[in-house]
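Participant: sequence and predicted structure are below.
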Amino acid sequence: MSQTLYYPPSPEQTLFHGVITRRCAALLLDMIGMALFGWAMVFAIAIFGVLTFGFGWIAFHILPWLPLVYYTLLIGGTGATPGQRLTGIVVRQDATLAPPAWPRPLSGRCCSGSASHWPGCLSCSPSSIRAGARRMTCSAA
């Protein structure tokens, strides 16, 4: 008589299934979106620089800040970037399930489990994941 031992997956394992793939896909989609927006900004600044006889080319110095502004405004405003929304990943506060305020993504510690000892930052843990929605939520420490 052969017995096969079957250990059903825990709820935490089923909630984390495919998260890394979705996060990588979200990052790739966001990088494509930022690249398209960045090239549109380069084109607009170049035309603006020609129209202002070169004075407007100083605006090229704002382009390195594009990723920081992109993530801060989108995660702080809606709780997800367009790539994260397309893949079903959302950053939420644990107590109210509201999107984080815009200074939280600015700190750069959104959804890092090792940052739970820092005051005012967001952290992810299996207990803060909602089972029905298959979305990762983060709690404020």
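Facilitator: Structure received.

Participant: going forward, measure contacts and count neighbours with C-alpha atoms only.
Facilitator: Fine.

Participant: run the chain-centre distance for the longest helix along the chain.
Facilitator: Secondary structure assigned by DSSP state H gives helix 19-51 as the longest helix of the chain. Distance of helix 19-51 from the chain centroid (Cα atoms, centre = their mean, to the nearest Å) equals 15 Å.

Participant: please apply the same query to stretch 15-22.
Facilitator: 14 Å.

Participant: what's the end-to-end length of that stretch?
Facilitator: 12 Å (Cα to Cα, to the nearest Å).

Participant: identify all contacting residues around it.
Facilitator: 84, 87, 88, 89, 129, 131, 134 (Cα atoms under 8 Å, 6 or more residues apart in numbering).

Participant: was I right about residue 34 contacting residue 67?
Facilitator: Yes: counting by Cα atoms under 8 Å, residue 34 touches residue 67, with 7.2 Å between them.

Participant: quick revisit: in the longest helix of the chain, which residues are buried?
Facilitator: 19, 22-23, 25-27, 29-30, 38, 41-42, 45-46, 48-49 (16 or more other Cα atoms under 10 Å).

Participant: can you pull out the helices in the chain?
Facilitator: 11-16, 19-51, 66-78, 82-87, 103-106.

Participant: and residue 20, how far from residue 42?
Facilitator: 32 Å.

Participant: check it against this one:
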Amino acid sequence: MADEDFNNANTTRSGNSAGFRSDAFDPWMQPELFRGVLTRRFFAFLIDLVVLSTPVILGVIFIAVFGVVTLGLGWALFWLVSPASVIWAIVYYGASLGGPHSATVGMRVMDLEMRTWSGEPGYFVLGAMHAVLFWVTLSIFTPLILLTGLFNGRRRLLHDMLLGTVIINNSVLASVAQSYRSY
């Protein structure tokens, strides 16, 4: 009975609505949460690249046609493509990872979800920083930083470790939450 009271106190102390304890997402207790996560993340990234690049490509086409119509004056807008692409990517990741699903479109297709270390869903600033740190660490440390996911139980990449986030299989989340509530 004392262990049950301690677990219930641990659950309520963390303040999360899902009922996860502070030691949520243990790779040894729930390995199904992390099974296939790296492969799914790769394909989710490719889907997100398509989602991110489609409006940028449409914008470039619009500027090119606008430049032809204005006899070359519209091509002066090409300088906006790079900053607009960066802003679009930050807003996309911030809004999607900080939204109700805590996942980008690609992650939702691949049935993944981002959570904090303690099991809380993401929020806008965390989602935006997740994207920024991914691109910064990737550009500084080369793609070899992606290998860090192979050597830890939670399949976390370097930017996940720095931000305290975990990417999990969303399909098995409900059964894990139910097992935590039964304590």
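Facilitator: Sure, I can see it. No experiment lies behind these values; they were computed from the predicted model shown.

Participant: circling back: in PyMOL, how would I select just the buried ones from the contacts of stretch 15-22 of the first structure?
Facilitator: Applying 16+ other Cα under 10 Å to the contacts of stretch 15-22 of the first structure, the buried members can be selected in PyMOL as follows:
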select buried, resi 84+87+88+89+129+134
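
Participant: got the contact list for residue 95 of the first structure?
Facilitator: Taking Cα under 8 Å, 6+ apart, one finds 139, 140 in contact with residue 95 of the first structure.

Participant: quick one: it and residue 140 of the first structure, what's the gap?
Facilitator: 8 Å.

Participant: returning to that earlier point: from the buried residues of helix 19-51 of the first structure, which single one is nearest residue 110 of the first structure?
Facilitator: residue 23 (13.3 Å; Cα to Cα).

Participant: show me what that closest one aligns to in the second structure.
Facilitator: Mapped onto the second structure by TM-score structural alignment, residue 23 of the first structure lines up with residue 41.

Participant: its match and residue 107 touch, don't they?
Facilitator: Yes: in this structure residue 41 of the second structure lies within contact range of residue 107 using Cα under 8 Å: 6.9 Å.

Participant: against residue 63 of the second structure, how distant is the residue lying farthest from the centre of the second structure?
Facilitator: Farthest-out residue of the second structure from its mean C-alpha position, per Cα atoms, centre = their mean: residue 71, at 42.8 Å. Taken as Cα to Cα, the spacing of residue 71 of the second structure relative to residue 63 of the second structure amounts to 12 Å.

Participant: which residues does residue 93 of the second structure contact?
Facilitator: Neighbours of residue 93 of the second structure in contact, by Cα under 8 Å, 6+ apart: 104, 124, 127, 128, 130, 131.

Participant: hmm, 10 Å instead?
Facilitator: 48, 52, 99, 102-105, 124-132 (Cα atoms under 10 Å, 6 or more residues apart in numbering).

Participant: ok, of those, which come out buried?
Facilitator: By 16+ other Cα under 10 Å, the contacts of residue 93 of the second structure give 48, 52, 99, 102-105, 124, 126-132 as buried.

Participant: which of these sits closest to residue 76 of the second structure?
Facilitator: Nearest member of those to residue 76 of the second structure, counting by Cα to Cα, is residue 52, at 22.8 Å.
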